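Engineer: from the sequence below, what's the structure:
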Amino acid sequence: MRAVVVTTFGGPEAVEVVETVVPEPAARQVRIKVAAAALNPVDAGARSGVFGGDGERIGLGWDVAGTVDATDAGSAWSVGDEVVALHHGPVKPLGTHAEYVVVDTDAVAKAPAGVDAVHAATLPLNALAAVQALDQLELTPERSLLVTGAAGAVGGYAVQLAAHRGISVTGMAREADEEFVRSLGAAHFTTGDGGGFDAVLDAAILGAAALERVRDGGAYVGVIPGTAPASVRGIRVAELGVVADGARLAELAALVEEGVLTLRVAGTYPLDEAAKAHARLAEGGMRGRIVLVP
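Structural biologist: Prediction:
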């Protein structure tokens, strides 16, 4: 089968499509025939060596939508089930940017009904990151929340999820994105002014600049490990280490079916053009995710 890997760190030119063996599921695992797999900034980080793994073959891809192809004997999943899953880990020999991938059973959820695989593939990583970050903030409906990078993939899901919980959300993004961010459910919009929020979900990784907008004793969560600023003024500071969670992913898929969450695709590329997809990702300026299709 074909799989996207890097064997030397670098830019988009480092991306390779190689032939490799089809993986076999072990106990409490399933094999998924990949229909679509989103490309995320974390893949660019793995490609460029941010997470280490020098000298190893690193498989790219965290998100997957596809069909169960093989399971262990006691699995709750059956061959032919349409699913989505998060294949966690920045340094792994085989990712979801492949024709087949093996993932843990408890990382898998039923794909949202009425949604094509390309759109479904944009759900797992970014929506799980958003909901797990919100959980860390422990906000009740009467509290106020600032989401930085509100027009982005994680930020957009965070706005929608927080608004669904009844939280007063202010979205921070570029001025040109105001109408879009408000359409996601943000009650207020800012390009950077204002403060006094009960909490900030820092999807744009602004760090200390975002922390300044939190009231004394409030809460801050950054979505990339190792980037959170030091606590000041009694603010509780945390950073997200997203984890695979099939049960939670199933809840998010249900919210897609209910129209609470919007799945956004910026474009698609064939698996064989993965390097071109990485080059497009590096250009930025997209709403939604690029998706690779085997």
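
Engineer: use CA for all of it now, contacts and neighbours both
Structural biologist: Noted.

Engineer: for the host helix or strand of Phe180, name the packing helices and strands.
Structural biologist: Using DSSP states H and E, Phe180 falls within helix 178-183. In terms of contacts (3 or more Cα pairs under 8 Å, 6 or more residues apart in numbering; DSSP states H and E), helix 178-183 is packed against strand 188-190.

Engineer: the following helix or strand past the strand it packs on packs against which elements?
Structural biologist: Using DSSP H and E, the helix or strand that follows strand 188-190 towards the C-terminus is strand 197-202. On a contact count with 3+ Cα pairs under 8 Å, 6+ apart, strand 197-202 meets helix 124-137, strand 144-148, helix 208-211, strand 214-222.

Engineer: the structure of the following sequence is requested for comparison with the preceding one:
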Amino acid sequence: MRAVVAHGYGGPEVLRLVEVPVPEPGVGQVRIRVRAATVNPVDLVTRAGALVEAGLMAVREVTGIGWDVAGVVDRLGPGVPEFSEGQRVIGLRDLLDVSVGTYAEYVVLDVGAVVPTPSRLSDVEAATLPLNGLTATQSLDLLGLAPGETLLVTGANGAVGGFAVEIAAQQGFRVVAQGSDAEFLGSIGAEWTVARDADLIAEVRRSVPGGVHGALDTAGLGGRALAAVRNRGRFVTVVGGGDPIPLRGITVQHEWIHADGAGLARLAERELTTRVAATLPLDAAAQAHSRLAAGGLTGRLVLIP
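Structural biologist: As a prediction, the model looks like this:
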């Protein structure tokens, strides 16, 4: 089968389209024929070697790229009664130290990382849901806010931030969203919006006197976002490195994404706004990485094997 892997570490030029054996599912696993694989920022830092430098994975000659997958069950391993061949599914590959990721024609995942594709979504739309949606829901779970409490989401126009705003609003939180597209953020449930270039602390505390009950920092603002949280509030970041000091009794936590079939199934039941910037063929993965790195995209780029 064809797959895109990183040979060494560096810029998009280290990505190569190669032929590798079709993987076989083991006990409790399914093989998925990939119809769509999302390009995420973590793919860029994996390719560049930043995860190796951070000690999150070992040095590899060949590194698999890609976390999200949408496709069709192609083969079942032993002991998998939950699925049938030909069934549309989505899933998350959360193991870093692998030779092939989801930028491939086939991928094998544990059954606990896979759920049926929501019927309302195309494969391309559905492929944008697992990594970013689960990051948002797991982060909100960490915060542990109650309905009616206030939440700041930084980087709200991004994929994780957008899902977080929408899910939080559906759960009854009052959301302050920091981002560049106020109209979009309002349409998905933000009660207040703060422009990216505005004074975040002043604007949030003007809207919510005393500060918000919690903040989800998807933009890596650290102390700037923490300062918008009230004393003894809660703060969660999803950006590696430089977690802020828990001043004023604020609880600071870091969300490390993990595959969760039950959580993904609950996520798939929600009416969420998926955003796709463009689709590209598998052999254009390097181009996709360059486009994502350049910024300015509305939604995710999705590879079609």
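
Engineer: kindly provide the TM-score of these chains.
Structural biologist: Superposed pair, TM-score by TM-score structural alignment, normalised by the length of structure 1: 0.96. Supporting alignment: 288 aligned residues with a Cα RMSD of 1.0 Å.

Engineer: before we move on, the earlier item: most tightly packed of the helices and strands packed on strand 197-202 of structure 1?
Structural biologist: strand 144-148 (a mean of 27; mean count of other Cα atoms under 10 Å).

Engineer: tell me the counterpart residues of it in structure 2, please.
Structural biologist: Alignment note (TM-score structural alignment): strand 144-148 of structure 1 is matched to residues 150-154 of structure 2.

Engineer: need the contact list for the equivalent of Leu201 of structure 1 over in structure 2.
Structural biologist: Under the alignment (TM-score structural alignment), Leu201 of structure 1 pairs with Leu216 of structure 2. When contacts are counted by Cα atoms under 8 Å, 6 or more residues apart in numbering, Leu216 of structure 2 touches 139-140, 151-154, 235-238.

Engineer: let's see 10 Å
Structural biologist: 136, 139-140, 142-143, 151-156, 160-161, 164-165, 177, 225-226, 234-238, 253-255 (Cα atoms under 10 Å, 6 or more residues apart in numbering).

Engineer: and for Ala195 of structure 2?
Structural biologist: 177-182, 203.

Engineer: where in structure 2 does stretch 79-87 of structure 1 fall?
Structural biologist: With TM-score structural alignment as the criterion, stretch 79-87 of structure 1 aligns to 85-93.

Engineer: Asp110 is in contact with Gly77 of structure 2, correct?
Structural biologist: Yes. Taking Cα atoms under 10 Å as the definition, Gly77 of structure 2 is a contact partner of Asp110 at 9.5 Å.

Engineer: hey, what's in contact with both of these two?
Structural biologist: Residues touching both Gly77 of structure 2 and Asp110 (Cα under 10 Å, 6+ apart) are 25-31.

Engineer: most neighbours out of the residues you listed, which is it?
Structural biologist: Val30 (29 neighbours; other Cα atoms under 10 Å).

Engineer: sorry, back to before: make JSON lines from the shared contacts of Gly77 and Asp110 of structure 2 and add distance to Glu271 of structure 2 and secondary structure to it.
Structural biologist: Listed next are those as JSON lines, based on distance: Cα to Cα, whole Å; DSSP: H, G, I helix; E, B strand; the rest coil:
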{"residue": "Pro25", "distance to Glu271 of structure 2": "32", "secondary structure": "coil"}
{"residue": "Gly26", "distance to Glu271 of structure 2": "33", "secondary structure": "coil"}
{"residue": "Val27", "distance to Glu271 of structure 2": "33", "secondary structure": "coil"}
{"residue": "Gly28", "distance to Glu271 of structure 2": "29", "secondary structure": "coil"}
{"residue": "Gln29", "distance to Glu271 of structure 2": "28", "secondary structure": "strand"}
{"residue": "Val30", "distance to Glu271 of structure 2": "27", "secondary structure": "strand"}
{"residue": "Arg31", "distance to Glu271 of structure 2": "27", "secondary structure": "strand"}
